[in-house]
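Novice: need a structure here:
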Amino acid sequence: MLALKAENISKQYRLGQVGTGTLSHDLNRFWHQVRGKEDPYLKIGEANDRSTKGISDYVWSLQDINFEIEQGDAVGIIGRNGAGKSTLLKLLSKVTKPTTGKIYTNGRIASLLEVGTGFHPEMTGRENVFLNGAILGMTRKEITRKFDEIVDFSGVERYIDTPVKRYSSGMYVRLAFAVAAHLESEILIVDEVLAVGDAEFQKKCLGKMGDVTKGEGRTVLFVSHNITAIKELCNTGILLDKGKLINYGDVNKCIIEYQKNSDVKFSYNSKIDKENFENEKIKVNSYKTEPINGDIIDIRSGILVTVSFTSKLESINLDLSFMLKNSQDLTVMSTGLVLTENKDSQKGEFTVSFEIPPYTLNEDSYYFDLFWGINRSEIAYKTESFGFEVHGMKNQFGEIVKSPGVLFPKISHKFSYENNA
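Specialist: This is a model prediction of the structure:
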């Protein structure tokens, strides 16, 4: 059974204006509508790319978004800042209307879009529970029945009769989330609630949202930059970029695609690429990865990583450390090598290569930090701009093969280091 359906929804804003136009624009729209013609302003506007200045006052925050969400699904919405995630949640929550398209919902929606939305600072926590619950659509009887449970979950019982203007931001979000989470709605929409609050509260939120989806069969839409939380809680993903739907479906595929679309370089050659990775001590000339066995990098192939760099340092001890992270920003491997000893380093171009053994990494997108160190104390240069993708593979039964997952494998002996002079 469908809980939510988005059909060709788009949202247009006019920069510097409330709404999407002036009186003359509104009259122009009306005149086109009377004559049965399309809104002329739908043909103009640019994608929401914050990195460029643009030439139009009209911006498409979202464009042609289509998806269907089944009842009981936990959906993680991911994307970089400005991708349109919060705008999408506002449309689904009916806070604002889409410029084009339609949204179909089945059931009552509870939204937690901003910390303390609907709270009155002069009112006490107790009064705000009833006020916020009423705004979210709860009856007074329903709030009274759940009041003790809400207060207990929020952990602010001692201050429940204190005006919320004296609450910390953490107490604010605790109480606001507690009210929204205990509303008996079919659909719960949460935007970045884990951005505020301590580790204990974040864990409590995740547990509650897990209970809501798995135990109570309710639908949850969850926006967060915490990719680990997205993967733990959600079974479906929506990936947005510059207002467009890039991927929709399996949450793991969306996370991998999100990592691929970030600023990570999957190959690099300073003679071709415009970006420069260097400082006054180290310059990275090239970076590449290739399978040790086979034609593509998968869990059984193993990976050869090669980095060419120019050292501008001499008469010091130079070392290189490597720290590998997955798409959830979790460190899965770390190793290092002393490149020179006895303070005999020389200026010049060098190549470092090392192998990651087969059956070490699972299907995912990875990136790593490289640290060039001086005398094992000072960092000469660090870059975290390089990465690679490990493709999945299936066995004869069509199941995804998983590697044993060796944590921090000892691969230092696989390093090779040579002077290119």
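
Novice: okay, CA-based contacts and neighbour counts for the rest of this
Specialist: Will do.

Novice: these two touch, right, Gly76 and Ile238?
Specialist: Yes. Look at Gly76 against Ile238 with CA atoms under 8 Å: they come within range, at 6.2 Å.

Novice: Mind listing the shared neighbours of those two?
Specialist: Common neighbours of Gly76 and Ile238, counting by CA atoms under 8 Å, 6 or more residues apart in numbering, are Val251.

Novice: looking at this, Ser86 is in a helix?
Specialist: Yes. Looking at Ser86 with DSSP: H, G, I helix; E, B strand; the rest coil, it is inside a helix.

Novice: Find the nearest non-adjacent residue to it, please.
Specialist: Closest residue to Ser86 in three dimensions, ignoring its sequence neighbours and counting by CA to CA, 6 or more residues apart in numbering: Asp191, at 6.9 Å.

Novice: Might you report the residue contacts of the one you found?
Specialist: Asp191 makes contact with Ser86, Leu89, Leu112, Leu113, Glu114, Phe222, Val223, Ser224 under the criterion CA under 8 Å, 6+ apart.

Novice: what's whichever strand or helix holds Lys288 packed up against?
Specialist: Using DSSP states H and E, Lys288 sits within strand 282-291. When contacts are defined as 3 or more CA pairs under 8 Å, 6 or more residues apart in numbering; DSSP states H and E, strand 282-291 packs onto strand 268-269, strand 303-311, strand 378-390.

Novice: Just want the angle from that strand to strand 303-311.
Specialist: Interaxial angle, strand 282-291 versus strand 303-311 (axes from the mean of the first three to the mean of the last three CA atoms, to 10 degrees): 160 degrees.

Novice: Give me the distance from strand 282-291 to the chain's centre.
Specialist: Averaging C-alpha positions (CA atoms, centre = their mean, to the nearest Å) puts strand 282-291 27 Å from its chain's average.

Novice: Identify all contacting residues around the helix or strand containing Gly101.
Specialist: Gly101 is part of strand 100-105, with elements assigned from DSSP H and E. Residues from elsewhere that reach strand 100-105 (CA under 8 Å, 6+ apart): Ala3, Leu4, Lys5, Ala6, Glu7, Asn8, Ile9, Ser10, Lys11, Asp64, Leu92.

Novice: swap the cut-off to 10 Å and go again
Specialist: Contacts with strand 100-105, where a contact means CA atoms under 10 Å, 6 or more residues apart in numbering, come from 2-12, 42, 62-69, 91-94, 97, 186-187.

Novice: Buried ones only from the residues you listed, please, as a ChimeraX command.
Specialist: What follows is the ChimeraX syntax for the buried subset of those, where burial is set by 16 or more other CA atoms under 10 Å:
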select :3,4,5,6,7,8,9,10,11,12,62,63,64,65,66,69,91,92,93,97,186,187
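
Novice: Show me the contacts of strand 100-105 that map onto helices.
Specialist: When the contacts of strand 100-105 are checked against helices (DSSP state H), the matches are Leu91, Leu92.

Novice: and this one, so I can compare the two:
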Amino acid sequence: MTNTAISIENLHKKYLLKHTTNKRYGSLRDDISDATRKILNKIRHPSMANSNAVNIEEFWALNGINLEIKEGEKLGIIGRNGAGKSTLLKVISRIIEPTKGRISLNGRVSSLLEVGTGFHPELSGRENIFLNGAILGMSKKEIRQKFDEIVDFAEVEKFLDTPVKHYSSGMYVRLAFAVASSLDPEILIIDEVLAVGDARFQKKCLGKMGDASKSGKTILFVSHSMPTIASLCDRAILLDRGKIVSDGLPSETILNYYNNGLTTPGMVTYLDKGPGDELVRLRSARVKRNDGLNQATNDIMVNEDVLLEMTFEVLQDSDVDFVPNYNCFTASGECAFYCHDTAKQKLKKGTYISTCLIPANFLNATTYFIGFAISSYYPNIRVHFYDENCLSFNVEDPIEGVITRPNTGIPIPGAIRPNLQWTFEKQ
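Specialist: The predicted structure follows:
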């Protein structure tokens, strides 16, 4: 029988938000309302009794979480910013205390929640390995035994005696992950810190996490990368406003994330800065049918063309050749395809629209997640922005919503099912 690694009952976490008011003019109704609020705040929070310019608001980061995680389970936690993901991990890791509720842990816990947590900036990498290891509960003998393994994994041997304040964010996270993962815990908790490392190191970390899961360790993993959640985890929960709104297979939970209004399927518009750098920024992206109506959609039939549209703004004139990129993943984390515009162009300052047509009878019936990017390749490769899970859309077969092999009723496998050209002749 499978044992429980983590049991969470009626978990709540409340924060008190202080708002300073600098209002000069107001109506009589506003003055009466403010005076009443101040009196109530003084009764509820006596320590603020002498503050006349502060209003206090209760914010429930976690609001009634009930969750049971089995030993050896790989749980992905997804949700938009502010949903309570990091707060949940910090409470489980005992970094912060819950307002109310109960958590039971069965096994030693190792957490990697923030880059360089537990590091002292003035100490060297060598000294911080011992310091951080001790904070995580390792003995000096255990750290010595695993020291070479930690250094080799982190790839910081040349800088081992350099103070970590001189490390880049990538070196920080490599060393922090190496120490945390060497603890050999029964429960491994990881927040979205792996995004700091480069692609090769991320792959290395995911391999380490995969090895940990195969050895029966319990893993909690927060990420905004849906393909990573889908490929690494065997279960996922969706948080919204401190509550679990979906719990099940990763593919099902990811679909709920996209289809329940927690993101915007079919279209996204950035009202503020948007992803990018000082040269170019993403302004909007859309999925459309090729029907001339110019409307965003997240439902496409197998026999329809799909248009991927990216609107981006070039912020200044330069000699850079901008190259639009599109990356397509299935809900299972499989890469369906990667493509880019082969016409490299030096673009003047202004707003541009890049459109890519995916022909009908090319994609299989499933859900796809599209990442939009702009790169340049000369004199060096540079990714100006990459919005990994920017949009999603569903592809359905017009006949009963499922594509099947003839006369079998078995779904056709694979991310694509192209309508290829065939010839047939008798010899």
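
Novice: Could you get me the TM-score between them?
Specialist: After superposition, the two chains reach a TM-score of 0.64 (TM-score structural alignment, normalised by the length of structure 1), with 314 aligned residues with a CA RMSD of 4.0 Å.

Novice: circling back to that earlier point, quick one, which of the contacts of Asp191 of structure 1 are buried?
Specialist: Counted by 16+ other CA under 10 Å, the contacts of Asp191 of structure 1 give Ser86, Leu89, Leu112, Leu113, Phe222, Val223, Ser224 as buried.

Novice: any idea how far the last one lies from Gly237 of structure 1?
Specialist: In this structure, Ser224 of structure 1 lies at 12 Å from Gly237 of structure 1, with CA to CA, to the nearest Å as the measure.

Novice: quick one: common contacting residues for the two?
Specialist: Counting by CA under 10 Å, 6+ apart, the residues touching both Ser224 of structure 1 and Gly237 are Gly76, Ile77, Ile78, Ile230.

Novice: Please say which position in structure 2 Leu15 of structure 1 maps to.
Specialist: Aligned counterpart of Leu15 of structure 1 in structure 2: Leu17 (TM-score structural alignment).

Novice: And for its match, the neighbour number?
Specialist: Other residues lying near Leu17 of structure 2 total 12 when counted by other CA atoms under 10 Å.

Novice: Just give the nearest non-adjacent residue to it, would you?
Specialist: Among residues not flanking Leu17 of structure 2 along the chain, Glu57 sits closest, at 4.9 Å (CA to CA, 6+ apart).

Novice: Can you report how many residues neighbour the residue mapped onto the one you found from structure 1?
Specialist: Glu57 of structure 2 maps onto Asp57 in structure 1 when the alignment is built from TM-score structural alignment. Per other CA under 10 Å, the neighbour tally for Asp57 of structure 1 reads 15.

Novice: Hmm, Ala195 and Gln202 of structure 2 touching each other?
Specialist: Yes. Using CA atoms under 10 Å, Gln202 of structure 2 makes contact with Ala195 at a distance of 7.4 Å.

Novice: For Ala176 of structure 1, pull up the helix or strand it's in.
Specialist: Here Ala176 of structure 1 is assigned to helix 169-181, by DSSP H and E.

Novice: make that Pro324 of structure 2, sorry
Specialist: Element membership for Pro324 of structure 2 (DSSP H and E) is strand 321-330.

Novice: so what secondary structure elements neighbour that strand?
Specialist: helix 226-232, strand 306-314, strand 335-340, strand 345-346, strand 350-358, strand 367-376, strand 382-396 (3 or more CA pairs under 10 Å, 6 or more residues apart in numbering; DSSP states H and E).

Novice: go with 7 Å
Specialist: strand 335-340, strand 345-346, strand 367-376 (3 or more CA pairs under 7 Å, 6 or more residues apart in numbering; DSSP states H and E).

Novice: residue ranges for the strands of the stretch 1-150 of structure 2, please.
Specialist: 4-20, 54-70, 74-78, 100-105, 109-112 (DSSP state E, counting those that start in this stretch).

Novice: Can you give me the stretch of structure 1 that the fourth one aligns onto?
Specialist: When you say that, I think you mean strand 100-105 of structure 2. Using TM-score structural alignment, strand 100-105 of structure 2 pairs with 100-105 in structure 1.

Novice: what's the mean distance for that stretch versus structure 2?
Specialist: Superposed on structure 2, stretch 100-105 of structure 1 shows a mean distance to its aligned partners of 1.4 Å (mean CA distance after the TM-score superposition for structure 1).

Novice: Can you point out the buried residues in that stretch?
Specialist: For stretch 100-105 of structure 1, using 16+ other CA under 10 Å, the buried residues are Thr100, Gly101, Lys102, Ile103, Thr105.

Novice: I'd like these as a markdown table, with distance to Arg174 of structure 1 appended.
Specialist: Putting the buried residues of stretch 100-105 of structure 1 into a markdown table (distance: CA to CA, whole Å) gives the following:
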| residue | distance to Arg174 of structure 1 |
| --- | --- |
| Thr100 | 35 |
| Gly101 | 35 |
| Lys102 | 33 |
| Ile103 | 30 |
| Thr105 | 27 |
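
Novice: Mind putting the strands of the stretch 1-150 of structure 2 into TSV with distance to Gly137 of structure 2?
Specialist: Shown next, in TSV, are the strands of the stretch 1-150 of structure 2 (distance: least, CA to CA, whole Å):
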stretch	distance to Gly137 of structure 2
strand 4-20	19
strand 54-70	23
strand 74-78	23
strand 100-105	16
strand 109-112	9
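
Novice: So for Tyr326 of structure 2, which of these sits nearest?
Specialist: Evaluated with CA to CA, the strands of the stretch 1-150 of structure 2 place strand 74-78 nearest to Tyr326 of structure 2, the distance being 22.9 Å.

Novice: That closest one packs against which elements?
Specialist: On a contact count with 3+ CA pairs under 7 Å, 6+ apart, strand 74-78 of structure 2 meets strand 218-222, strand 235-240.

Novice: how big is the offset of that strand relative to structure 1?
Specialist: Counting by mean CA distance after the TM-score superposition for structure 1, strand 74-78 of structure 2 comes out at 1.1 Å.

Novice: Just the angle for that strand relative to strand 218-222, thanks.
Specialist: Orientation check (the same axes, to 10 degrees): strand 74-78 of structure 2 against strand 218-222 gives 20 degrees.

Novice: Other residues contacting strand 74-78 of structure 2?
Specialist: 85, 213, 218-224, 229, 233-239 (CA atoms under 7 Å, 6 or more residues apart in numbering).

Novice: In PyMOL, select just the buried ones from those.
Specialist: To isolate the buried members of these in PyMOL, using 16+ other CA under 10 Å:
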select buried, resi 85+213+218+219+220+221+222+223+224+229+233+235+236+237+238+239
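
Novice: wait, doesn't Asn361 of structure 2 sit right on Ile300?
Specialist: No. Counting by CA atoms under 7 Å, Asn361 of structure 2 stays clear of Ile300, with 11.0 Å between them.
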